[in-house]
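[1] give me a 3D structure for the following:
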Amino acid sequence: MSIENLPLAAHGLFTCQAFYNIELEPVVYYYYVHLTVQVPISKPNLLVKDVSPVEGSTMWMHCWVENGTGPIQYVWHLETQNGNNTIFTQSNSSFISVTNINRNYTGWYRCVASNPVNNKTSDRLWLDVMFGPDVPQLDVTPYRKTEQGYSVLETETVSLSCQAQSNPASQYVWSYNDSKVTTGRQFTIVKILRMQTGNYTCLAKNSYLNTSSSTTISLTVYYPPDDSISCTLEPALNHTSLRLFCSWPGGFPSPSLRWTGDLIQPAQPLNSTAILLPSEKLTSNNTVFTCLGSHPTIAQLTECSTHTYIPPAEPVCFANATNDKKYLILSCSWNGGAPKALVWWEGPSGQSKGGEEDFNTLILHYGSVQSGKPYICYAKHPLLVQPKTCGFTFGQCSFSPYSVNTLTSNLRYSR
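    A predicted model of the protein is given here:
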């Protein structure tokens, strides 16, 4: 028996009967044949719940085969966007469900169905996973990172770029201090000014999913000081110390200032605009101190200098009487020097005069002058640990309205 174009209905049990003629009775033999008809697999159709699912959702796939003898094995293949081919999953079921899908599932899918007869592959199907936008990444050129954000120099051209992963691609909106300024991935500010310091926000939007995400950075514009650097020195602590001042007003951030010089000890703060040097550390005369200033907007160091020196001569004491011979005027001077010296008088019984710079005068009534007692002028400069002195000790004398020389001849001058 021959069966052409074997139909599926031919599947089953076939019986062959053989008869033998024997005198007494016929003999019958039976032969059984079980015919299994296997149907080749037809080309599968790949069905997906949603060809544009949202990241994090659940999707299902169905590899539908119209004809084919089971059991049938199913293998799903994924060709990613970068061209890698991998087996996504395999099963003896034509239906699979995938939970919490992510963007890496985007790509071309094929389903291969196979049985003992043959195997067939479906057409490929593009699965496009929708996601985003992610939190935008902002880049600033030129790049200067600070604790608060980013810094740029005034009059520089600044480029801000924004990138947020998204499918479909993000749309970008830029804001400055909450006010919209432009759109697009790139935002360029030509010759930025100090008043453009503030917060810059990039908002990335996914119009398909109606979602958005944003990032804000703080941009600080640095600008140089408007004035010049200046140095000054002055006495301190009653002329027992020297105080150095360095000033460079204006600019942002504030300039960095530090003093240099032979007498500046390493222990002094590097960024001190005012430092105090005690007299015992000031052993050199005519010493130059230099203040160095630096600022991010200025390439070179800026400096100013000042110097201190002791008055070139010695303190001078002299006495004069008034025309009416009622008063004796004791004067003391120590001119010159930087800073100016402090001069003061000390006499007996509280006959003293507090300190003044360069010149000091002590006025005494003739009757109050004490003979044999010293009247000393002290002159103190911060470069000296001990003050210099000059003064008078008066002897017994009488004063007449007409004899100033009598007073002068009885003065003993000491230095």
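[2] going by C-alpha atoms from here, please, whenever you check contacts or count neighbours.
    Fine.
[3] measure stretch 336-346 end to end?
    22 Å (CA to CA, to the nearest Å).
[4] what comes up buried for that stretch?
    337-346 (16 or more other CA atoms under 10 Å).
[5] and what of stretch 45-53?
    Neighbour-count burial for stretch 45-53 [16+ other CA under 10 Å]: 45-46, 48, 53.
[6] how about stretch 136-156?
    In stretch 136-156, counting by 16+ other CA under 10 Å, buried: 136, 138, 140, 150-154.
[7] same check on stretch 365-382?
    For stretch 365-382, by 16+ other CA under 10 Å, it's 369-370, 374-382.
[8] which ones among those are found in strands?
    Members of the buried residues of stretch 365-382 lying in strands (criterion: DSSP state E): 374-380.
[9] for these, which one is nearest I96?
    K380 (99.0 Å; CA to CA).
[10] gap between that closest one and Y74?
    Distance, K380 to Y74, using CA to CA: 104 Å.
[11] same deal with N206?
    N206 is 36 Å from Y74, by CA to CA.
[12] closest to E66 among the buried residues of stretch 45-53?
    Using CA to CA, N45 is the member of these that lies nearest E66, at 8.7 Å.
[13] one more, so I can put them side by side:
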Amino acid sequence: MRVPGWSPAALLLAACLWRLPPGRGAAGTEEVIIGEAGESVVLLCRNVSERADEVDWFHGDPGTVPPLFSSNAKLPQDARLSLVDNSSLHILALRPQDEGNYTCKDVLNEIVREHRVQLLVASGPSNVSVSISPAAALPNGTVYVDKRDTVMFSCTGSSHPEPTMAWTFQLPSAAPETFTEVNGSSTVYTLQNLSSRFQGNYSCTARNPLSGRSRTSTKELLVYYPPLSVPRCWAQTAQVGLMLQLFCNWPGGYPHPVLQWTEEGRDLENSSWVVNATGTGDTHVETLSSSRLFHGKVFKCVGSHILKQEEEEPTCTVQIKAPLLATEPLKTCFVGGTVSLTCQVMESNPSARISWLRNVSQPEVEIQSGGRYLVTQEGSVSNLTIQNCSHNADEGYYVCKAENPVGLKEAYVSLTVKKPVNIVGVVGTVVVLLLLGLLVIAGIILYYNPLLCLQGSIFRNQDSNDVFVLVDSDGEEEEEEEEGQKEEATGKSNVHRVTALVNGNSTQAGYGHHFTESDISERHSELSTEEVESEERPATQRQILPFLDEMGGTVGGS
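    I've put the predicted structure just below:
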């Protein structure tokens, strides 16, 4: 039999409810039927004979409440209520207030039979909502949080009776995992120290314990974190072609930051050529042609991250510079020897490429390592080592060239190749010249001051008889004075004094001259009257000094 207004799904639900086991309701209840709010339900009146005279339904116990519906159609009609097979009660659009105990009473041949049914009305769950805070949403609905924050997860839902709330977490390409379950219309939990392993789908499921119905709300969560450092900039030369590459690196964040290269000191509105390139990633590279570069130009990289909301965005700058060289302009090598020419780049950004050339024989051919040549470079210093130097092949000018995309710089080194010098001969010549110089100095001293040598000879020969004559006793001095006074009249005193000094044929050390008696007599006749009459001096001085003063020139010149 098809009931008008009933769908096949409603009939199937009624058939299932009929088969619920009895005894689940209150005392005296023979059957429990569960319906959902807004849906339809059929309450069966079992064991009713088709010949029953009358069937009445009560929302409660008969005798305490008036009949709800009667087959004799004596009661007011309710559009939601109707009989099925002249016995079962059909209720449309269930309401929560429809819940309760129902009694079916039929009368046959004045015999009354009753059948009790408990109706439970379930609603929900509905309005299930997931909230994650503090968080922000992307255009596709995905939410992201800062890993440094303490994140609170909450879920709410409405249901009758109260639902069971369960949280599940699912990683990409993995099965969901339930990590908490509570009874109630809401649930809250927090997470701290989040990491990338907490990224995934968070689902909250509310289940009605009466009807078994459930509803789920899911949020995809991303864990973001900004870079901890500041951007780093540098410049280098492209491997292919003389092009400038600007590098901006800002690692350590998720998702990747946005990096933008700009040109400092340029009016972006009025300039015909500016660098204004943007890229997403930890490193952004911008390649520029060398034709638009000049020494001292400054470029700036501006970094931005979805979590960085500061007023001043982190930046870094790079200033490009043409090479600046320092060399030894003059170098010398002996034939067959080895020499190293050094060239150092004092300033360059990006790093310059250093090469060695010959400006005379091969001005465009770069010198490579091999044979007698060895080219090495350590840092910014390049060395050209030439072995077995040759005057014809190696002497001349060498060019050190440093080049980067900003400019070119050249420096010249002059190499002179000489024959080896005889060191032993040079040293011998120097020694001979020194000895000759000493001899000349000694000769000059002897020529102009022979007394110095004589005095040195006297002191070096303190054991000789001459010393005893010069250092005489007082008695002898007195005797000599008396004798001198006697001899002054005859003019012979000087002869005796000189004779006593020279002591016969003795030779004075240091002078190399031998005095004879004839020499002394001849010199005595030449002495002046002033020297003879000098009585003011001591005896020894009067005896020796006049003679030495006069004879010094003759002795020194011999």
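[14] just to revisit the earlier point, kindly reformat the ones in strands among the buried residues of stretch 365-382 of the first structure as TSV containing distance to C16 of the first structure.
    Output for those, formatted as TSV (distance: CA to CA, whole Å):
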residue	distance to C16 of the first structure
P374	159
Y375	158
I376	155
C377	152
Y378	149
A379	146
K380	143
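[15] wait, I189 of the first structure sits on S159?
    Yes: applying CA atoms under 8 Å as the test, I189 of the first structure and S159 come out as touching, 6.4 Å apart.
[16] residues near R542 of the second structure, how many?
    Applying other CA atoms under 10 Å, we find 18 residues neighbouring R542 of the second structure.
[17] repeat that for E488 of the second structure.
    Counted with other CA under 10 Å, E488 of the second structure comes out at 13.
[18] determine which two of the buried residues of stretch 336-346 of the first structure are furthest apart.
    A338 and E346 (24.0 Å).
[19] any idea what sits nearest L301 of the first structure, other than its immediate chain neighbours?
    Spatially, and ignoring its direct neighbours in sequence, L301 of the first structure is nearest to S294 (5.2 Å; CA to CA, 6 or more residues apart in numbering).
[20] counterpart of the one you found in the second structure?
    Under the alignment (TM-score structural alignment), S294 of the first structure maps onto S304 of the second structure.
[21] same check on A338 of the first structure?
    Aligned partner of A338 of the first structure by TM-score structural alignment: N349.
[22] I figured that match was touching A322, is that so?
    Yes: the criterion here is CA under 8 Å, and N349 of the second structure meets it with A322 at 6.7 Å.
[23] all helices of the stretch 201-350 of the second structure, in order?
    In the stretch 201-350 of the second structure, no helices are defined using DSSP state H, counting those that start in this stretch.
[24] also the stretch 1-150 of the second structure?
    Using DSSP H, counting those that start in this stretch, helices in the stretch 1-150 of the second structure cover 8-18.
[25] okay, strands next: where are they in it?
    31-36, 41-43, 54-58, 67-70, 81-84, 88-91, 100-108, 111-133, 136-137, 143-146 (DSSP state E, counting those that start in this stretch).
[26] compute the inter-axis angle for the first one and helix 8-18.
    What separates the directions of strand 31-36 of the second structure and helix 8-18 is an angle of 150 degrees, with axes from the mean of the first three to the mean of the last three CA atoms, to 10 degrees.
[27] can you list the helices and strands that strand 31-36 of the second structure packs against?
    helix 8-18, strand 111-133 (3 or more CA pairs under 8 Å, 6 or more residues apart in numbering; DSSP states H and E).
[28] find me the equivalent region of the first one in the first structure.
    Residues of the first structure aligning with helix 8-18 of the second structure are absent, taking TM-score structural alignment as the criterion.
[29] so which elements touch that helix?
    strand 31-36, strand 41-43.
[30] what of the last one?
    Secondary structure elements in contact with strand 111-133 of the second structure, counted by 3+ CA pairs under 8 Å, 6+ apart, are strand 31-36, strand 100-108, strand 151-160, strand 200-207, strand 214-224.
[31] those: which one's closest to W167 of the second structure?
    Of those, nearest to W167 of the second structure by CA to CA is strand 200-207, at 4.7 Å.
[32] relative to D466 of the second structure, how far out is the residue nearest to the spatial centre of the second structure?
    Residue closest to the average C-alpha location in the second structure (CA atoms, centre = their mean): R232, at 8.2 Å. Plainly put, R232 of the second structure is 98 Å away from D466 of the second structure if you go by CA to CA.
[33] now E478 of the second structure
    19 Å.
[34] tell me the helix or strand right after the helix or strand hosting V343 of the first structure.
    Using DSSP states H and E, V343 of the first structure sits in strand 342-346. On the C-terminal side of strand 342-346 of the first structure, the closest following helix or strand by DSSP H and E is strand 353-357.
[35] what angle separates the helix or strand that that next one is followed by from strand 374-380?
    Following strand 353-357 of the first structure in sequence order, the next helix or strand is strand 359-365 (DSSP H and E). Orientation note: strand 359-365 of the first structure sits at an angle of 160 degrees relative to strand 374-380 (the same axes, to 10 degrees).
[36] counterpart of the residue nearest to the centre of the second structure over in the first structure?
    R232 of the second structure maps onto S230 in the first structure, by TM-score structural alignment.
[37] residues in contact with Q170 of the second structure?
    Residues in contact with Q170 of the second structure (CA atoms under 8 Å, 6 or more residues apart in numbering) are 176-177, 200-202.
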